[in-house]
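1. for reference, the sequence and a predicted model appear below.
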Amino acid sequence: MAGQFVTAAGTEPERLDWGQLRWMSHPPLTGAEKLTVIDVTLKPGKGHNFHKHPDQEEVIYVVAGTVEQWIDRERRVLSPGDCAFIPADVVHASFNAGSEDAKVIAILGPCVGENGYVSVEMGAEAPWNTLRTP
């Protein structure tokens, strides 16, 4: 497989109620097998609620803004240049803790499923539904 360049202008953003995703590398786009890379923007006060990736490790690297990051039941506030490592099958969540958009790069491996990414939402289940106060 030959390498390739992927530009932000060449990737269509996926808009969600909590922000947007821009798939920078995953099987449908690049043919990747080991790494899925997602450029994520979190709107102020919003975030990706508690979830897990059963067969994937993840690194979340903060590029801009302030992020309230959860790994299991531990909470930290991360700033640009900070990151979190999440082992496979560990519940986690990322929320924008600032008043401007927050930007993170999510890197997951290995690629799993058709899109290189499998997420199981856990936010409605105990204890995850009681850890944050809206």
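-> Looks like it arrived, so ask away.
2. contacts, neighbours, all on C-alpha from now
-> Noted.
3. give me the residue at the spatial middle of the protein.
-> In the chain, the residue lying closest to the centroid (CA atoms, centre = their mean) is A106, at 4.5 Å.
4. so is it in a helix, a strand, or just coil?
-> Using DSSP: H, G, I helix; E, B strand; the rest coil, the structure places A106 in strand.
5. please apply the same query to the one 10 residues further on.
-> For G116, the reduced secondary structure class is coil; criterion used: three-state DSSP.
6. ok, structure two:
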Amino acid sequence: MHRDPNSVPTMVFDWGSIKWLVSPDGVPGASSTLGEVIINPDRGHDRHEHPESDEILYIIEGEGRQTVGDGPEYPVRAGDAVWIPKGTLHSTFNTGWRPLRILATYTPGGAETALREVPGFVELAPGDHPTWAMIGRETPRG
């Protein structure tokens, strides 16, 4: 089955956005989830866990900081992969100047539905795109 990113909704948060291209809710018979995550510069998401799903992150573009469990925070960049066992607290923060692009998978799929409960969550209809603006920062003068 083919999924065009413009044919699926976009989840929007204060830190970035996610397009779930394959999920049990969106693709009949799918048992896992695959999506593209965009974390905006100088943003990241709070530590959280997925009680019933393992997660794999593959960094497509950009650089950031990652936590997994009780281990130390470490840098991630394009080409890196991160495995997060189910029930393990984790977070990702963009430390670069450009968007941090990540492919994310859940096995089994379905953990993405909990994201609808995150404060400030907005879902854009297929074909609609988020608009980003920097708020609360002074414009540098040169």
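-> The structure has been received and is ready for your questions. Please read these numbers as outputs of a predicted model, since none were measured by experiment.
7. so how far is the first residue of stretch 72-92 of structure 1 from its last?
-> 6 Å (CA to CA, to the nearest Å).
8. mind listing what's buried along that stretch?
-> Using 16 or more other CA atoms under 10 Å as the test for burial, stretch 72-92 of structure 1 gives D72, L78, S79, C83, A84, I86, P87, D89, V90, V91, H92.
9. can you count the residues close to S23 of structure 2?
-> 23 (other CA atoms under 10 Å).
10. sorry, back to before: just the closest of the buried residues of stretch 72-92 of structure 1 to F5 of structure 1, please.
-> C83 (24.4 Å; CA to CA).
11. what residues are up against that closest one?
-> C83 of structure 1 makes contact with V59, I60, Y61, V62 under the criterion CA atoms under 8 Å, 6 or more residues apart in numbering.
12. quick one on the thing from earlier: what do we get in structure 2 for the residue nearest to the centre of structure 1?
-> Alignment note: A106 of structure 1 maps to A104 in structure 2; criterion TM-score structural alignment.
13. just V62 of structure 1 next, same as before
-> By TM-score structural alignment, V62 of structure 1 lines up with I59 in structure 2.
14. that match against G79, yeah?
-> Yes - counting by CA atoms under 8 Å, I59 of structure 2 touches G79, with 5.5 Å between them.
15. tell me where structure 2 has strands.
-> Taking DSSP state E as the test, the strands found in structure 2 are 10-12, 16-22, 33-39, 54-61, 63-68, 74-77, 81-84, 90-94, 100-107, 122-124.
16. relative to strand 90-94, how tilted is the third one?
-> The one in question is strand 33-39 of structure 2. Angle, strand 33-39 of structure 2 to strand 90-94, by axes from the mean of the first three to the mean of the last three CA atoms, to 10 degrees: 40 degrees.
17. now the fifth one
-> Relative orientation of strand 63-68 of structure 2 with respect to strand 90-94: 170 degrees, computed using the same axes, to 10 degrees.
18. quick one: contacts for the nearest residue to K52 of structure 1 once chain neighbours are set aside?
-> Closest residue to K52 of structure 1 apart from its sequence neighbours, by CA to CA, 6 or more residues apart in numbering: V91 at 4.6 Å. Contacts for V91 of structure 1 (CA under 8 Å, 6+ apart) come out as F50, H51, K52, H53, I71, D72, M122.
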